[in-house]
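Participant: no sequence on hand, only this structure:
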């Protein structure tokens, strides 16, 4: 089983959006037995809460489920994930500190996979859930391609 973890600050906007988008891509390709997707936050501010209303609305508009998703804080056992994908540079730094994995290359910034080379803007502050969704789709498609190639799937 290949495990992918998306990480942001509160785990209610960006990382659950990426989780839901990636789960949708994995399901559509029939890879649910090979790839597990989850998300977490570096803070515990929203632990146990569902994704932000804006995230849920955007994903519902795109027919992508958020069923069963609740926020949780990053924990040391998350270092077992093969891919730990952070939404911004601050999340990378905080994740490495929390997991004590300073040189671990499996912890990386999401958009470094794309030509954007920047952080995913937080719609908690920007209100732009469409932009976050578009970046998540692009990043998840690239990440899934990388996973398929690296693990000889499909």
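Facilitator: Yep, that arrived. Remember, it's a predicted structure, so these values are computed and weren't measured experimentally.
Participant: drop to CA atoms for contacts and neighbour counts, all remaining ones
Facilitator: OK.
Participant: and the strands in this protein?
Facilitator: 2-8, 35-41, 83-86, 107-109 (DSSP state E).
Participant: so which of those comes closest to residue 126?
Facilitator: strand 2-8 (15.0 Å; C-alpha to C-alpha).
Participant: how far off centre is that closest one?
Facilitator: Its chain's average C-alpha position is 5 Å from that of strand 2-8, according to C-alpha atoms, centre = their mean, to the nearest Å.
Participant: another structure for you, compare them:
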């Protein structure tokens, strides 16, 4: 299964979710079954590392995302991934609006796809303080744990 986490600039929410998902997947020894990446709908930060506050927040929880680099969503992502998992409704609408005619990937809200609530969104912490980044950590960690539990549970099928 190939998962792409998408937010606006690929410097706060999506790289954090990518890092947490990768760590939880590796801890569960499911790396051979799942590939995770992240992208932003905008290209303003392409090539840059995640926001320093996101890096610090992840590091405080034992996740190293300092080596990640932002990139913009590209047309090939709609064929290269099974799921485009979006941080919020605006990102989801943008992702769906950009889908090329040959798209095979499905798109959904990350938290909703993880089973954490209909319409549940991850707020953008960019203009907030440390508590906003910690709130995002809590949400993406819960999502990552739920996704890994679903992948590990052979009786539950995660649609790909």
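Facilitator: Alright, I've got the coordinates. Since we're looking at a predicted model, the values are computed, not measured.
Participant: give me the TM-score for this pair.
Facilitator: The TM-score (TM-score structural alignment, normalised by the length of the first structure) is 0.88; 150 aligned residues with a C-alpha RMSD of 2.1 Å.
Participant: ok so, going back, most packed of the strands of the first structure?
Facilitator: strand 83-86 (a mean of 26; mean count of other C-alpha atoms under 10 Å).
Participant: show me what it is packed against.
Facilitator: strand 2-8, strand 107-109 (3 or more C-alpha pairs under 8 Å, 6 or more residues apart in numbering; DSSP states H and E).
Participant: related to what we said a few turns ago, could you export the strands of the first structure as JSON lines, including distance to residue 25 of the first structure?
Facilitator: Output for the strands of the first structure, formatted as JSON lines (distance: least, C-alpha to C-alpha, whole Å):
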{"stretch": "strand 2-8", "distance to residue 25 of the first structure": "13"}
{"stretch": "strand 35-41", "distance to residue 25 of the first structure": "11"}
{"stretch": "strand 83-86", "distance to residue 25 of the first structure": "16"}
{"stretch": "strand 107-109", "distance to residue 25 of the first structure": "20"}
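Participant: what's the closest of these to residue 73 of the first structure?
Facilitator: Nearest to residue 73 of the first structure, of these and by C-alpha to C-alpha, is strand 35-41 at 4.7 Å.
Participant: that older thread, figure out which of the strands of the first structure is closest to residue 63 of the first structure.
Facilitator: Of the strands of the first structure, nearest to residue 63 of the first structure by C-alpha to C-alpha is strand 35-41, at 17.9 Å.
Participant: how close does the closest one sit to the second structure?
Facilitator: The superposed strand 35-41 of the first structure is, by mean C-alpha distance after the TM-score superposition for the first structure, a mean 0.5 Å from where its aligned residues fall in the second structure.
Participant: got the angle between that strand and strand 2-8?
Facilitator: Inter-element angle recorded for strand 35-41 of the first structure and strand 2-8: 20 degrees (by axes from the mean of the first three to the mean of the last three C-alpha atoms, to 10 degrees).
Participant: tell me what strand 35-41 of the first structure is packed against?
Facilitator: Against strand 35-41 of the first structure (3+ C-alpha pairs under 8 Å, 6+ apart) you get strand 2-8, helix 14-28.
Participant: out of these, nearest to residue 99 of the first structure?
Facilitator: strand 2-8 (12.3 Å).
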